[in-house]
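Student: Fold the stuff below for me.
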Amino acid sequence: MTTTLAVANQKGGVGKTTTVASLGIALVERGLRVLLVDLDPQGGLTFSLGIDPEDVELTAGDVMLGRHRVTEALVVTDEGVHLLPSSIALTRAEEQLVGRTGRERRLSVALDAVAADYDWILVDCPPTLGVLTVGALAAADEVIVPLQCETLSHRGVGQLLDTIHDVQQLLNPRLRVLGVLPTAYDGRTRHARAVLETIGETYGLDVLEPAIPKSVRFAEAPAIGRSVLGTSPRHKGAEAYRAVAARLVDRTPAPAVV
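Tutor: Prediction:
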C-alpha cells in the first residue's frame, strides 16, 4: 500500500522542505520507493535536491491543470528519490486552478495514477492555506506539522487545524494528523520545552520523536543540492530524521513483494 504524507504549516521557515527531503531520503535508504512532490512555487524542495527550478520544464502545476501526466514531469534525483518539481510557474497554475472544477481533488487524481509505483509519497506544502495546500491535504492519508520550538511559530497552528478539519469533513475523511514534529529544537532551553508542552496541552496533538536538533548543517545542505543525510550522514540531525522515518515505517505494513 502507498502512504501519502503531507507536511504542512502555513508559517514559513519551520522546516517543511527540510523534513520532506530528509524523510524522503531516509525512506529510500530503507529500500522503499519514494516520490516527493514540491507544491511550493518558490521551488525550495526542487532546489534542495540539486535541480535548478529555472531549468524545470514541467511542474506539479502542469499536472494539476491536466496538461501532463505525473510520469512526464518526474525527475530522478542523485539521492534516489523521484521528484515532481516546482518553479515560479506554479504561481500561475495556482491562479488558474482557482477557477477550475474539482480543483481540490486534482492532485489526488494525478497521484492515484502513479501510486502503485511508490511506497511513500511526501508532499511539501507552500506556506499558505490556499488551494495548493488544500489539494495536498485532500490527497494525503496523513499530515505532519513541523514546528520550530518558539512562541511565534505555533500561533497559526489552530488555523491550520481548522483547515484540516474542514478537509476531513468535506473532502478527505481518511486524513489523519500524526502530530507535531519539533524542528530547530534545543532541549537545553526551558523555552523550547515549554513551547512543546503548550502545543500538546492546547491542541491535543502528539509530539513526534525524536525532535530535530537545531544545526547549521540543515542550511548548508541545499547549497550542495543534497539532503543532510547525503552531506552529513552521521550528523545528529540526519540520525534524527532516520529515527522519525523508522517510526513511520514500523507502524505501516511492509511493501508487497512483486
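
Student: hey, let's count contacts and neighbours off CA atoms from now on
Tutor: Fine.

Student: residues near G31, how many?
Tutor: 11 (other Cα atoms under 10 Å).

Student: go on, R155?
Tutor: R155 has 12 nearby residues by other Cα under 10 Å.

Student: gap between it and D124?
Tutor: Going from R155 to D124 by Cα to Cα, to the nearest Å gives 20 Å.

Student: Can you tell me the closest non-neighbouring residue to T91?
Tutor: With Cα to Cα, 6 or more residues apart in numbering as the criterion, T91 has its nearest non-adjacent residue at 5.7 Å, and that residue is P41.

Student: How about the secondary structure of the one you found?
Tutor: coil (DSSP: H, G, I helix; E, B strand; the rest coil).

Student: my read: it touches R92, true?
Tutor: No: P41 is beyond contact range of R92, at 9.2 Å (criterion: Cα atoms under 8 Å).

Student: Pick out whichever of the two has more residues nearby.
Tutor: More crowded of P41 and R92, by other Cα under 10 Å: P41, with 26 against 11.

Student: Now do the same contact list for that one.
Tutor: 86-91, 126 (Cα atoms under 8 Å, 6 or more residues apart in numbering).

Student: Roughly how far does it sit from P182?
Tutor: From P41 to P182 the distance is 24 Å (Cα to Cα).

Student: now swap in T163 and tell me
Tutor: T163 is 21 Å from P182, by Cα to Cα.

Student: R155 too?
Tutor: On the measure of Cα to Cα, R155 and P182 end up 15 Å apart.

Student: go on, G102?
Tutor: When G102 is compared with P182 (using Cα to Cα), they lie 34 Å apart.

Student: Here is the second sequence; please produce its structure so I can put it next to the first one:
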Amino acid sequence: MTYKAPTLVPLALAGGQGKTTVALMTGRILASYGIPVLFVDADPQASLTDFLGVDPEDRPTLLEVLTRSPEKLPLFKAIHEVPDNENLFLIPSTDELENANHSLAASPASISVLRNRIQQAGETVKDKDKITANFGVIIIDPPPERSHLTLTSLGSGDRWVICAEANIKGVKSLKRTKGLIETCQSMVPLGEFIGTIPFRAKWTGLNPTRVTRTNIEVMEALVGKELMLPHILESDIYKRAIDELTLPGELGYEALEFPLRSLIERLRPLLGQYAKSVPVLKTEEEE
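Tutor: The predicted structure follows:
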C-alpha cells in the first residue's frame, strides 16, 4: 500500500502561544532524521515563510492553491525548496493569503478544501506520484484566530496539537481551541487531538514559578494528564535558533528539544517506513 504522509496541525486561537515555533522546530527535527517534511504556511502573517528563509517571488503560494483549480495549478508547482536543507519544503504564504478567507467563506465545505488539495482528491494522479506519498510528514501552520483559514487547516489535520502559554492568556486560548476541535470533530472524523504543549514556562532555579505551575495544573485539568506534553521553557535559545535557521540542539541545548521530540513520538504510529529513522526517545532526566 502506498504511504500517505500524516498531517500535523499545531493550533492556538490567540497569538504568541508558540504555534509557529512548534511547527518550525518539529519540522526541523524530523528533517534532521532524514525525513522529508512539507510545511504549509496557512497564516497571512507569513512568519513560517520568513523563518524558513523562503522568498515566494513570482511563484504560486497557498493563496493560489486554495483559489485555483488543480487543472490550472498542479499542487507541486506551489512547493518551494527551503534553502540549505534538502529535506525541507514549503508551500508559502504572503499577507495576500487573507483574501482566501473570502473564497473559503463561499464554499459550503470550506473545512475540507485544503485537505482535498493536499490529498489531491479527485485528481488523475497515481497514488505513488501524489504529494502525500513523497513526503514523510506534512505540517500546517494556521492563523492564531477563528477564521476560515483556521478551519480549513484544522480540517486537513490527521493530528492536532494545541500550543498554549503557561499563563492566564494561554489557559483561555486552550479552552477556546479545545472547544473548536470538539465542534469540528464530527466533520473531521479521522483527526485526533494528541496533546497540549505549554509554552514559555518560567522557572526559578530548579523549580517552575508559581504562575507556571498553577497554569499548567489548570491545563491538565482541562485536557487530562494523558494529553499533556512536556512544557517548553522560556528561553532566548529558541529565538536564536530561529534566527540562525537551526535547532537548539545544534547550539548545544538539545534538552530544550525534549517537548518536541515527545510530540514526534506521538506521531510515530503514523510514520510507516520513516518510523525507524526516529531515535528512541530518552527520558527527560536522560536528556
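
Student: Determine which two of the contacts of P41 of structure 1 are furthest apart.
Tutor: Within the contacts of P41 of structure 1, two members stand farthest from each other by Cα to Cα: A89 and P126, at 13.8 Å.

Student: Just the strands from the stretch 101-250 of structure 1, written as ranges.
Tutor: If DSSP state E, counting those that start in this stretch is used as the criterion, the strands of the stretch 101-250 of structure 1 fall at 120-124, 142-148, 176-183.

Student: Mean neighbour count, the ones you listed: which tops it?
Tutor: Comparing the strands of the stretch 101-250 of structure 1 by mean neighbour count (mean count of other Cα atoms under 10 Å), strand 120-124 ranks first with a mean of 26.

Student: tell me what that strand is packed against?
Tutor: strand 3-7, helix 16-29, strand 34-38 (3 or more Cα pairs under 8 Å, 6 or more residues apart in numbering; DSSP states H and E).

Student: So which of those is nearest A243 of structure 1?
Tutor: Nearest of these (Cα to Cα): helix 16-29, 8.7 Å.

Student: Structure 2: matching residues for the closest one?
Tutor: Per TM-score structural alignment, the counterpart of helix 16-29 of structure 1 in structure 2 is residues 19-32.

Student: That stretch: how far from the chain's middle?
Tutor: Offset of stretch 19-32 of structure 2 from its chain centre (Cα atoms, centre = their mean, to the nearest Å): 8 Å.

Student: For that stretch, give me the average deviation versus structure 1.
Tutor: With mean Cα distance after the TM-score superposition for structure 1, stretch 19-32 of structure 2 departs from structure 1 by a mean of 0.7 Å once superposed.

Student: Let me see the residues that make contact with that stretch.
Tutor: Residues contacting stretch 19-32 of structure 2 (Cα under 8 Å, 6+ apart): 9-12, 36-37, 39, 47-48, 87-88, 139-141, 144, 162-163, 238, 246-247, 260-261, 264, 278.

Student: do that again at 6 Å, thanks
Tutor: 10, 87, 163, 260 (Cα atoms under 6 Å, 6 or more residues apart in numbering).

Student: What does the residue nearest to T91 of structure 1 correspond to in structure 2?
Tutor: Mapped onto structure 2 by TM-score structural alignment, P41 of structure 1 lines up with P44.

Student: now swap in Q159 of structure 1 and tell me
Tutor: Matched to structure 2 by TM-score structural alignment, Q159 of structure 1 sits across from R176.

Student: what's the spacing between its match and R146 of structure 2?
Tutor: R176 of structure 2 sits 9 Å away from R146 of structure 2 when distances are taken as Cα to Cα.

Student: again, but for R213 of structure 2
Tutor: 28 Å.

Student: Next: L114 of structure 2.
Tutor: Taking Cα to Cα, one finds L114 of structure 2 at 16 Å from R146 of structure 2.

Student: between the two, who's got more neighbours?
Tutor: Set L114 of structure 2 next to R146 and count neighbours by other Cα under 10 Å: L114 wins out with 23 against 15.

Student: Which residue in structure 1 aligns with G191 of structure 2?
Tutor: Counting by TM-score structural alignment, G191 of structure 2 corresponds to L175 in structure 1.

Student: Not counting its neighbours along the chain, what's nearest that match?
Tutor: Using Cα to Cα, 6+ apart, the closest residue to L175 of structure 1 is D141 (4.8 Å).

Student: do F218 of structure 1 as well
Tutor: V228 (6.1 Å).

Student: From E220 of structure 1, how far off is that neighbour?
Tutor: With Cα to Cα as the criterion, V228 of structure 1 and E220 of structure 1 are 8 Å apart.

Student: Tell me which of these two has more neighbours.
Tutor: V228 (27 against 16).

Student: any idea what G102 of structure 1 aligns with in structure 2?
Tutor: Checking TM-score structural alignment: G102 of structure 1 goes with A109.

Student: How about L122 of structure 1?
Tutor: In structure 2, L122 of structure 1 lands on I139 (TM-score structural alignment).

Student: wait, isn't that match in contact with L11?
Tutor: No: with contact defined as Cα atoms under 6 Å, I139 of structure 2 and L11 do not form a contacting pair (11.2 Å).

Student: where's the closest residue to V157 of structure 1 other than its chain neighbours, which helix or strand?
Tutor: Nearest in space to V157 of structure 1, with sequence neighbours left out and distances taken as Cα to Cα, 6+ apart, is N9 at 7.5 Å. Using DSSP states H and E, N9 of structure 1 falls within no helix or strand.

Student: Share the number of residues neighbouring N9 of structure 1, please.
Tutor: 29.

Student: T3 of structure 1 now?
Tutor: 18.

Student: How about it, nearest residue that isn't a chain neighbour?
Tutor: Nearest non-adjacent residue to T3 of structure 1 (Cα to Cα, 6+ apart): W120, at 4.9 Å.

Student: before we move on, back to that, tally of neighbours for the match of G102 of structure 1?
Tutor: By other Cα under 10 Å, neighbour count at A109 of structure 2 equals 12.
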